[in-house]
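In: show me the folded form of this:
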Amino acid sequence: MKTVSILGSTGSIGCSTIDLLGQAADRYQVDALVGGRNVERLASQAVALRARHAVIAEDGMLDELRDRLAGTGVTAAAGMAAVTEAAARPVDWTMSAITGAVGLAPTLAAIRNGGAVALANKEALVCAGDVMLRAVRDAGATLLPVDSEHNAVFQAMADRQHEEVDSIVLTASGGPFRRSTLEEMEQASPEAALRHPVWSMGAKITIDSASMFNKGLEIIEAARLFGLAEDRIQVLVHPQSVVHGMVQYSDGSVLAQLGAPDMRVPIAHALAWPRRMRTNAPRLDLAQVARLEFEAPDPVRFPALRLAREALRSGGAAPAVLSAANEIAVAAFLERRIGFLDIARLVERVIREIGVQDAETLESVLHWDMEARRVARAHLPTPGSGSRAA
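Out: This next block holds a predicted model:
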């Protein structure tokens, strides 16, 4: 029986993981579940899966969590220190799905256990790639990508040698503005940007999909995961979201991973790796899909890809600055303080202002993350002013 912990169990990725564990309860023992603020959901998950330990990130919610778990045998804790302690508990497999920079320390703690860590937290490798990869090498840990695109590439590579790979392709749905003009994107509302044509996701990642910042972050993550230079990572817009990733080999062959757009598929692959597990995810019907389209992304309408590639080439703290500034910009857009195209403008301004800085430790990564947020906020218009970002 494999022991598992889930960091971010109450979020969408965490809930999908819980669903899969419920389908194979005889194969997995849940050690720790970590949630953000949803005490009711966390307690329900812990009881249903007979978890040993449950942690809520908010300090003030400990009493409520203890009340809900009274008599169940599940121990309870709260606060970010407790989150990191839970991540450090020795298990065979950890799902790292706490979004944002707050998930970096718990992810690092899980890696240092030396087990398998399923990565659904982009920031781990985007912001602190060098730090995380050093820890992986030192601990003998295994990173298993959960993002559908990286998991697809991981599957298409299998045990093949990296020197046989010419390039990889990450696919993008194109989001709601795939056919929109610059003028239409300039005037786009948050409601329009949140209408994703394929995936059902949280607000932040949905806006990132619309701007293609998610794909920019995935380029950086792919470079870290697969040890590839930036120019060997391609992006293609694929509106059907059926082909999730491809690998082109030196002999001209291209291997692709296909599947229905359901996150339980890559999560199940990571959970059961190196084997596979049966899931109730929908099966792909290519006859129903009928056609698969691919096109190059427009660099003018989607400058996020250029900014991400520049940050990857710059190295150091640049990817962390890009990610943090984008987080502030997306929040400001959702609050109607800036326009949709101002997201990329603000991110670029923050990157230029901070410049290239070293980020050799987790502490330095977090420092530049905070500095990028400070600079980004300084350039935002005041609420209700109606002006664009400074």
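In: all contacts plus neighbour counts: C-alpha atoms, from now on.
Out: OK.
In: how many residues are close by residue 324?
Out: 26 (other Cα atoms under 10 Å).
In: apologies, that question was intended for residue 225.
Out: Residues lying near residue 225 (other Cα under 10 Å) number 17.
In: against residue 130, how distant is it?
Out: 11 Å (Cα to Cα, to the nearest Å).
In: same thing with residue 148?
Out: As judged by Cα to Cα, residue 148 and residue 130 stand 23 Å apart.
In: which of these two has more residues huddled nearby?
Out: residue 148 (25 against 19).
In: all strands of the stretch 1-150 of the chain, in order?
Out: 2-7, 28-35, 53-56, 75-78, 93-96, 116-119, 142-145 (DSSP state E, counting those that start in this stretch).
In: apart from its neighbours in sequence, what residue is nearest residue 157?
Out: Of all residues not flanking residue 157 in the chain, residue 247 sits nearest, at 6.8 Å (Cα to Cα, 6 or more residues apart in numbering).
In: just checking the distance from the helix or strand containing that neighbour to the centre of its chain.
Out: Residue 247 belongs to strand 243-249 when assigned by DSSP states H and E. Mean-position distance between strand 243-249 and its chain equals 19 Å (Cα atoms, centre = their mean, to the nearest Å).
In: packing partners of it?
Out: When contacts are defined as 3 or more Cα pairs under 8 Å, 6 or more residues apart in numbering; DSSP states H and E, strand 243-249 sits against helix 148-157, strand 165-172, strand 254-258.
In: isn't residue 190 right next to residue 337, touching?
Out: No. Applying Cα atoms under 8 Å as the test, residue 190 and residue 337 come out as separate, 10.8 Å apart.
In: which of those two has more neighbours?
Out: Using other Cα under 10 Å as the criterion, residue 190 and residue 337 rank with residue 337 on top: 22 against 17.
In: for that one, helix, strand, or coil?
Out: For residue 337, the assignment made with DSSP: H, G, I helix; E, B strand; the rest coil gives coil.
In: which parts of the stretch 201-350 of the chain are helices?
Out: With DSSP state H, counting those that start in this stretch as the criterion, the stretch 201-350 of the chain has helices at 203-211, 213-226, 264-272, 286-289, 304-314, 318-334, 342-354.
In: another sequence for comparison is provided below:
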Amino acid sequence: MYSAIPEPVSSDTNHQNKKRKVLLLGATGSIGSQTLDILREYPDHFELVGVSAGFSLKKLEEIMKEFPAVQAGGIALNDAPEMLASKKLYRGDNQMCDMIRDLDFDILVNATVGFRGLEPTLKAIEKGKDVALANKESLVCGGDLVLEALQKHGCKLYPIDSEHSAIFQCLQGNRIDQAARLIITASGGSFRNRNRDELEGVSVNEALAHPNWAMGKRITLDSATMVNKAFEVIEAHYLFGIPFDQIETVLHPESIVHSMVEFKDHAIIAQLGSADMHLPIQYALCYPDRMNITEEKPLDMTQTLDLHFKKMDFERYPMLKLAWLVGREKGNRGTVMNAADEQAVELFLDEKIGFLDIETCILEALKNIKNVENPTFEDLKKADSEARQFVRDLF
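Out: Prediction:
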């Protein structure tokens, strides 16, 4: 199977001879904000030429003022007023793809969340651009379309998710075909010390209290249900070209070992670090170089105390078990799972359903929405819409 990541290169290969022009989508989220930190720290290496900021007009204006090289901004509001005379403003549902079409950039940082991130990923690749990818839904929903586009246009993906960045780093100096297993670690989420009976009636605030990471609401909830880890399994399959039966997950509550690779000789290489996203963002943008990051605190191994690893409990986390079923079935299965989850999470945050109802929504959507083999992007859009409506109609 085709690998979406770059082949390992010599560490003395310097990609920073000229400024890299960056187009950032999703600047207001956790990954987007930390990407801006990296760009601030290395103005001689990077030039932000375009940025999208969801519905936050104020934040968009602040970023466009701070980074003088920005030529254009994108906002999801159709009626957003003009801001800076020297900057172009893109509006509405197509603003991200319109910027990709019109702007001159070297790398796209896709830090959006959800199905809406798939089309910008495809458009950037079709333009011949590499993508630093935090939008896991691009591969969960449209992995086959993305791989086909990558092969056709000769582009690569640079993983930003901490787990996939860890695997990417562990593979340096090794061939992917020598890997026997990818071992993805999981913190267990907000309710890792509760059994399933204790999940009845948990509150939104309890679910959003992740013990290790400061993340957005949806990804924090997906960590609690392990939907996020299921998506990471599917994402790893597409990124690294590894069969599903060679991908495993393990509970690791400290979130210090971000992932591991076991090779055919049974050597295991692990990547360790703080619970901070600056490192994987930097690695994706600077690869193969490593830069000093003042934003991230170094990991003090004398203070980590014991590290614990526990076999995954699929009865406790049934949504994670779905990863292998959904991933192998392909078609629109990833899109249906993701859309059902997105809609169910929104209902839970609005306190219209219970926490365990999120699982019911996903299972029922997968059971009732017909699979489509070899779907086009339009087929996936239809499945996304159908799954969302199906979940809304359940309650």
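In: work out the TM-score between the chains.
Out: The TM-score (TM-score structural alignment, normalised by the length of structure 1) is 0.93; 374 aligned residues with a Cα RMSD of 1.3 Å.
In: coming back round to it: tell me which of the strands of the stretch 1-150 of structure 1 sits most buried.
Out: strand 93-96 (a mean of 30; mean count of other Cα atoms under 10 Å).
In: superposed on structure 2, what's the mean shift for it?
Out: Mean deviation of strand 93-96 of structure 1 relative to structure 2 after superposition (mean Cα distance after the TM-score superposition for structure 1): 0.7 Å.
In: tell me, that strand lands on which residues of structure 2?
Out: Under TM-score structural alignment, strand 93-96 of structure 1 corresponds to residues 107-110 of structure 2.
In: quick one, helices of the stretch 1-150 of structure 2?
Out: Going by DSSP H, counting those that start in this stretch, the stretch 1-150 of structure 2 shows helices at 30-41, 57-66, 95-102, 118-126, 137-153.
In: residue 112 of structure 2 is nearest to which of those helices?
Out: Counting by Cα to Cα, residue 112 of structure 2 lies closest to helix 30-41 out of the helices of the stretch 1-150 of structure 2; the figure is 8.1 Å.
In: average distance between that closest one and structure 1?
Out: Once fitted to structure 1, helix 30-41 of structure 2 is off its aligned match by 0.7 Å on average (mean Cα distance after the TM-score superposition for structure 1).
In: what's the matching range in structure 1 for that helix?
Out: Counting by TM-score structural alignment, helix 30-41 of structure 2 sits on residues 12-23 of structure 1.
In: buried residues in the matching stretch, which are they?
Out: By neighbour count, with 16 or more other Cα atoms under 10 Å as the criterion, the buried positions of stretch 12-23 of structure 1 are 13-18, 20-21.
In: for residue 59 of structure 1, see how far away residue 366 of structure 1 is.
Out: With Cα to Cα as the criterion, residue 366 of structure 1 and residue 59 of structure 1 are 21 Å apart.
In: run through who's touching stretch 143-154 of structure 1.
Out: Outside of stretch 143-154 of structure 1, the residues within contact range by Cα atoms under 8 Å, 6 or more residues apart in numbering are 116-120, 136, 168-171, 218, 222, 225, 244-247, 256-258, 263, 266-267, 270.
In: stretch 274-283 of structure 1 too?
Out: Against stretch 274-283 of structure 1 from outside (Cα under 8 Å, 6+ apart): 20, 23, 259-260, 262, 264-265, 268-269.
In: start to end distance for it?
Out: End to end - Cα to Cα - stretch 274-283 of structure 1 spans 21 Å.
In: how far does it sit from its chain's centre?
Out: In terms of Cα atoms, centre = their mean, the centre of stretch 274-283 of structure 1 is found 21 Å from the chain centre.
In: what of stretch 115-133 of structure 2?
Out: 13 Å.
In: same thing with stretch 149-167 of structure 2?
Out: Its chain's average C-alpha position is 11 Å from that of stretch 149-167 of structure 2, according to Cα atoms, centre = their mean.
In: thinking again about what came up before, for residue 347 of structure 1, which of the strands of the stretch 1-150 of structure 1 is the nearest?
Out: strand 116-119 (24.7 Å).
In: how about residue 112 of structure 1, what does it touch?
Out: By Cα under 8 Å, 6+ apart, residue 112 of structure 1 lies in contact with 88, 135-136, 138-139, 141.
In: which residue of structure 2 is paired with it in the alignment?
Out: Using TM-score structural alignment, the partner of residue 112 of structure 1 in structure 2 is residue 126.
In: ok, residue 276 of structure 1 next?
Out: By TM-score structural alignment, residue 276 of structure 1 lines up with residue 290.
In: pull the number of nearby residues for that match.
Out: 13.
In: likewise for residue 79 of structure 2?
Out: Other residues close to residue 79 of structure 2 by other Cα under 10 Å number 9.
In: skipping adjacent residues, who's closest to it in space?
Out: Nearest non-adjacent residue to residue 79 of structure 2, counting by Cα to Cα, 6+ apart: residue 91, 7.4 Å away.
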